[in-house]
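**Student:** build the 3D model from these lines:
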Amino acid sequence: MQKAVFFMITFTLMVHGGAVLASDDVHTLEDITVLGEGTVSPEQQIQRIDIADTGAAVAATLPDVLGKTSGIDVQKRSVLTPKSSQVRIRGFDERRSLIMLDGRPLNGTGVMGGQFVDWSSISLQHWESVDVGKGAFSAKYGNTLGGIINLVPAKLSREPAATAAAGYQRYDTWSLDAAASGRTDSLGGRFSAGYLETDGHLRNSEAERVALSGEITGFWGDDGEITAGIRYTDGDYGMPVANQAGTPGLDPRYPESIGSYLIGPGIRFPTGDTHGDNSTYTKKRTELDLGVQKQLAGVDAEVKLYFNTEDRTDTITSYDQGVVVLERDATPDRSWGWVARCEKAVAAHRLGAGIDGNYQGYGGTENTYVRSGYFPVPPTDGGDEWDGTRWHGAYVDDQWALADRLDLYVGLRYEDYYGDRTVDQVSGYSGGRPAGYEPVEARFDEEVLLPKLGMVYRPADGLSLFGRFARATRFPDNPAFYWYYGGYRPEVDPDSDVVRSDLTYEDALQYEAGATFTGLPGLRVSLSGYTYRVDDYIRWIFGYSPSRVVYNIDQVEFTGVELDMEGRIWNGLSAFFNFTWQDTRKTGDVLDASNALSDSLSELPDYKFNAGIQYRRDDGLLATAAVRWVDDRQVPFIDSNSSSSPDGAPVGSRVTLMDLDAYAVVALSVRCPLWKGRTRGFLTAGVDNLFDERYEEEYGFPAMGQTFFISAGFEI
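**Tutor:** Sure thing, here's the model as predicted:
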């Protein structure tokens, strides 16, 4: 309730006083990040998705917006329930892809729950569109295998603007949003506020979130800009509770599902017990940004500084006893960094260079309440690691119009990664359990050079042939770096004959080729195929004592084909279709029990497609109908603890492959203008999962059923 009152006060102030900046013509520095829109770039093809055009529901998150994109796999649990590995680009999730806010990295430490990107904390109201780039073919971006996802803000309008909207959808989900922006010759700004609450569709999946953002931009000279921004979210999230037939306490109001307490460090409950109803956590996250753009001697220059921090409070209840057994405070992410880029056009060349740094750390955990006599081994506090890892990069590149019909891209990137900490590692085993521990200095210091090459050849008007090559690396993330030393060590276990190699980075060679056709008015067709060979792929498998094992395997190969088609049919009527085939093969994995059943990475469908039609009118009417089809999948399932194990299963466990059925989901939406003029009103309504398809994106968590939504708002 306090969050709702706080939001309403902010909402009132914004609506009455937000859009007060006058409108004068100023010069804005051109965006120096080269993003191909409608043309084929030899560097990396970027697909820009307009968030407002996707017809997303009231409580939409960024994964909802990305779900109809070729090569993208999305897994959700409930309306606003956080989870790790929620978005994959060509099979690579957030730990292996670079997620950015206006060109600066967002990825966090991934500790205490594995959420390298917490999609539930990203409010869409501050952002106009999202760019998706598949593969690591650009030298501008480092420490990524999957590619990039970049949220893009709207340019400040030349006239004051304000919006407000309120909406409702199934599962008692409510939202309120407001935003205002404007600018003068020397000053501009934008502000937004949003409130969202939902009961969710799973047991104990309620969520409530307040999101605030503000940005001030100062202009100087003809092309200088300096921008300072802040984004703040305060969210309460329920931890889905197991709700399975044949178990005590089944709640028939919710679908059957397995549970997840979402966060870490892990909790060792007494035998037979787990977390129960009213288990929640509160997360407060702040993101600060400072950016400068200026053209100097014909060089477009840009510098960005950023800082992320989040604090979390956990409240854990017992399923069997229904009482609070643990309360604790944690700081899962305290990261910061900087990015500096410049570009200059010289004859037929577009020359670029840049440097960047990223520094990740986190605080410890403090158990503020532990129920006396409940835990067989009471949980202990965890220490701070404010300087966990440091990563630096530098690049040079050139886009060269070699001939009228031939463009080349050449880039070279340098990367350096450093981590150093003290870890208590297992010194030996007895009967499969740790026999003792010893402190060890865990140190990782590596540097690499990464060449990039791309080409586009246009043999005829409207036809482009392209090919790209890149070497790409991904360094061990903070959890992998820690648990390689602090987790299971088969080399000191007398019952194991496995000896792990020293932990190293993932090293990939990526190839992509294809064609794009735009030879008919209003039609665009693109076909691409890719192969990524990743050596020393890092895997981690839970269930090994004392928690998990982290190790490099020989190789994983990712292969796929993507077809994208879009075109105008008549007047404002258009259609789109995309198809994806993908396959993975791993070799040299000796610690995964499911490897004898399948040599593929689990939970990735072989085939999927999206199709839809859209009708748009100049008065703002927008109607969309779309279908998403996903092929069946298989996931390792450990009989002993009745849970899925998408990352694999310990050797010796009773593991089987469980089927996730194929599904097709239809979504409809329409946005209708209510009145026109200086102030424009609109009404939006729609339905997701029109035919109430029963399916699972993640094993054990049934997806939301037929979900109607409606919202109303105005724009000035």
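
**Student:** for the rest of this, base every contact and every neighbour count on C-alpha atoms.
**Tutor:** Fine.

**Student:** off-centre distance for the helix or strand containing Ser427?
**Tutor:** Using DSSP states H and E, Ser427 maps to strand 406-430. Mean-position distance between strand 406-430 and its chain equals 21 Å (CA atoms, centre = their mean, to the nearest Å).

**Student:** and if you look at stretch 557-569?
**Tutor:** Here the centre of stretch 557-569 is set off from its chain's centre by 21 Å, with CA atoms, centre = their mean.

**Student:** can you list the buried residues in that stretch?
**Tutor:** Applying a neighbour-count criterion of 16 or more other CA atoms under 10 Å, the buried positions in stretch 557-569 are Glu557, Phe558, Thr559, Gly560, Val561, Glu562, Leu563, Asp564, Met565, Glu566, Gly567, Arg568.

**Student:** among the residues you listed, which lie within helices?
**Tutor:** Judged by DSSP state H, helices contain none of the buried residues of stretch 557-569.

**Student:** okay if I get the residues you listed as a markdown table plus distance to Thr286?
**Tutor:** Shown next, in a markdown table, are the buried residues of stretch 557-569 (distance: CA to CA, whole Å):
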| residue | distance to Thr286 |
| --- | --- |
| Glu557 | 38 |
| Phe558 | 36 |
| Thr559 | 38 |
| Gly560 | 38 |
| Val561 | 39 |
| Glu562 | 37 |
| Leu563 | 39 |
| Asp564 | 37 |
| Met565 | 39 |
| Glu566 | 39 |
| Gly567 | 41 |
| Arg568 | 42 |
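
**Student:** could you also give me the structure for this second sequence? I'd like to compare it with the first:
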Amino acid sequence: MPKSKLKFCSGFLLFCLCVTANAWATEKMPPVEVRAKMSTVEALSSPVSSVIKPDDQIPAGQINDLTDLLSLTNSIYIQDSTYGRQLFLRGLGDQDMRVLIDGMPLGQMGKYYARSLVWEAIPLENIERIEVIRGAGSVEYGNTLVGTINIITRQGQKETESKVSLNYGTFNDFKAKALNSGSVGKVNWAVSAATRTRDEYLKNNDVEKMSASGSVGVDLGSAGHLQITGFALKREEGLALDDRINWSVWSDARDYIEGSKVKQDTNTILAAYTSDWFDLGISYMQHKRDDDYRQETWQVGDTYDYTLDFKAPAVKAKLHHKFGAHSLKLGGEYSKSDGDADWTYYGQESGAIEFDQDLAGAFVEDSWQILPKLNLTFGLRYDYFKNKVQSVNENPETQAELDDDQISPRGSLTYDLPSGFQAFAFAGQVYKAPAMADMYRWSGSHTLKSFAGRAVLRAYYGLKQPAGAPAFLIPPQYIEGWKSLIGQMKPVKGWDYELGVRQSGENHAFQVNLFYQDLKDYITIYPVSYPPTYNVDKVRIWGVELSGVYTFNQFLEVETNYTFTKNKKEGDEIIEKLYATDELFNAPEHLLNLTLRSRPLEGLLLEWQSQFVSSRFAGGAPAVPPQVAAMNSKYEPMYDLDPYWLHNVRGSYTMSFPKTDVTFSLAVENLFNEECYVRLDYPLPGTLVYGGVSFTF
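**Tutor:** As a prediction, the model looks like this:
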């Protein structure tokens, strides 16, 4: 770190620690408990977990979507691209984990247009907390390799509360939101609305966003509780017009002009009944996308329009009860995913793809308190899936179908040690169905329909032909060799092992966790989802996760988490030949989050937040094999993305008036204007400044 940066950091800390005694706050920070950092629901059966609360963040406007919150916890790394944000946990992408809302499965197509989930589609105003369960977790969670993210929505509390906030930042980034929640008698409610606009920082990539959410619940007394939640989002973002963007390599997007936009419309509704014995949930999500392309002149075959309509209903039921030293649960879930994608080509016949997936699971688990200090949790889970992907009005060979099932045992032990220490161990089998997008990409490569698949084939065999030239130019022996190389699509199976210790006290908490995952037939995907997609023989992932928080006094609290991860692939002949590596894409060895927090004056909160991400294998930017990028000098391949260390300074000051609190906040993100590739295909926008005011009454 340059001396000027070190001096700045030191000065900030001295300011926090050296405020005069007569101005000190009269109340200390609340004591820290390890349970507050965990999922209280699965504290025993999922010992490797953490909780993030949006309301704990300084409200300056620097948090734009869920990924900004999730990046603060252990082992999570965010990779951005022109298609949207992706989340990586322990080196595996968000399509390898399960995302839930109030315990209900959220529809995930898989990595399609470079993203597995539209993270922006879930309004932050509607979130009470986010539970992140790393590893396999309880048998209640299925169809995941590396973890489960459970988003808990907001419910009205006893006292009625309203909140209005306004934020403004760099690039005319304006945000406004309003929230009202409360309860009357046995009825609770929470409603919110928000809007955001931001100018471009690359040509044409401006943003407009509106969201609304609502929740109403009824306390049925001894009969249980009923809660209905819904939220909606509309979002428009301009397609970045820059030579570095990945789609300029593969498509006619290089000719798009200003006004080209991606429009998204997402609606979700959930109904949940809970009681002492029985829980029942029903959910429905619909996501629509419309790419509105514009060009000065159109050529025959240019992509003129693209639309996606994705629907995902789900139902889940669970019986649960405690009998003496045993806590039992038995349940099942079913989710249906149905997607229709349509392409309109200028002067040519349109193309369409139909995606269809059925996921079903059943589980039984017993949490047995064997001794006052010893708990054993053991369960079995059954998973079944059926996938079907078909290109409409095309060769029947483009249709792909697959189904499979598995029974997975999982178990954990926790033991309470003296002085507040607790040791834990976990072992369990994992199982993951290929996503619908996996099936589509694999089929496109297997049938040589995919432009990118043909390009990689030619690079692999060293054929001196144009990258995307028609398949009939490829000699038959290479076609047969290619089909044998990528094989048939399979589900991923494996084991997850966790071992660790944690301890908590009045002013501190810490956790150390060792993990090892052994995955068979892992589905590998290129950085922004381009083909080929195929199973590799084995992936092994191992490492250590450290996390802790220590409150010295009201002037200084330190919170940190660090993850060291190693991985190794076996049997990936394509990547080993093209890149001479056996690493996973976008899997940094080192991740560090460090937050220094101080309350030097009553109502004043100051934070210094730093994030370090080590180098990671990118596989060539702009997201193409280096042999293809080398054909054009402006597409210089980047085999690895450099490490970066970002520093953010944030502060808020709250003034209390009768019945109203007013909070002023300020945040400076990327304080030292670090030039780094958090985005795969172009760098960060530089230093960002946000400010805001909120009123709570």
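
**Student:** which helices and strands sit right next to the strand holding Ser427 of the first structure?
**Tutor:** Packing partners of strand 406-430 of the first structure (3 or more CA pairs under 8 Å, 6 or more residues apart in numbering; DSSP states H and E): strand 385-403, strand 433-460, helix 478-486.

**Student:** how much does the strand or helix carrying Leu176 of the first structure stray from the second structure?
**Tutor:** Taking DSSP H and E as the definition, one finds Leu176 of the first structure inside strand 173-183. On the superposed models, the aligned residues of the second structure are on average 0.8 Å from strand 173-183 of the first structure, with distances taken as mean CA distance after the TM-score superposition for the first structure.

**Student:** which residues does that strand contact?
**Tutor:** Around strand 173-183 of the first structure, the neighbours that count as contacts under CA atoms under 8 Å, 6 or more residues apart in numbering are 11, 14-15, 18-24, 58-59, 125, 156-168, 188-200.

**Student:** quick one: buried ones out of those residues?
**Tutor:** Restricting the contacts of strand 173-183 of the first structure to buried positions leaves 11, 14, 18-19, 21, 58-59, 125, 156-168, 188-200, with burial counted as 16+ other CA under 10 Å.

**Student:** now, these that are in helices?
**Tutor:** Counting by DSSP H, those place Phe11, Met14 in helices.

**Student:** list the contacts for the counterpart of Ser528 of the first structure in the second structure?
**Tutor:** If you follow Ser528 of the first structure across to the second structure using TM-score structural alignment, you land on Asn513. Shown here is Asn513 of the second structure, whose contacts under the criterion CA under 8 Å, 6+ apart are Val48, Glu498, Leu499, Gly500, Val501, Val544, Glu545, Leu546.

**Student:** okay, now the first one: neighbour count?
**Tutor:** One way to gauge burial is a neighbour count; for Val48 of the second structure, by other CA atoms under 10 Å, it gives 29.

**Student:** which residues does Leu69 of the second structure contact?
**Tutor:** Under the criterion of CA under 8 Å, 6+ apart, the neighbours of Leu69 of the second structure are Ile52, Pro54, Ile63.

**Student:** need the contact list for whichever residue in the second structure pairs up with Leu690 of the first structure.
**Tutor:** Leu690 of the first structure maps onto Leu671 in the second structure when the alignment is built from TM-score structural alignment. With contacts taken as CA under 8 Å, 6+ apart, Leu671 of the second structure has the following neighbours: Leu646, His647, Asn648, Val649, Thr687, Leu688.

**Student:** which of the helices and strands packed on strand 406-430 of the first structure sits closest to Asp583 of the first structure?
**Tutor:** Each of these was checked against Asp583 of the first structure via CA to CA, and the shortest separation belongs to strand 433-460, namely 23.8 Å.

**Student:** show the secondary-structure elements that that closest one is packed against.
**Tutor:** Applying 3+ CA pairs under 8 Å, 6+ apart, we find strand 433-460 of the first structure packed against strand 406-430, strand 463-474.
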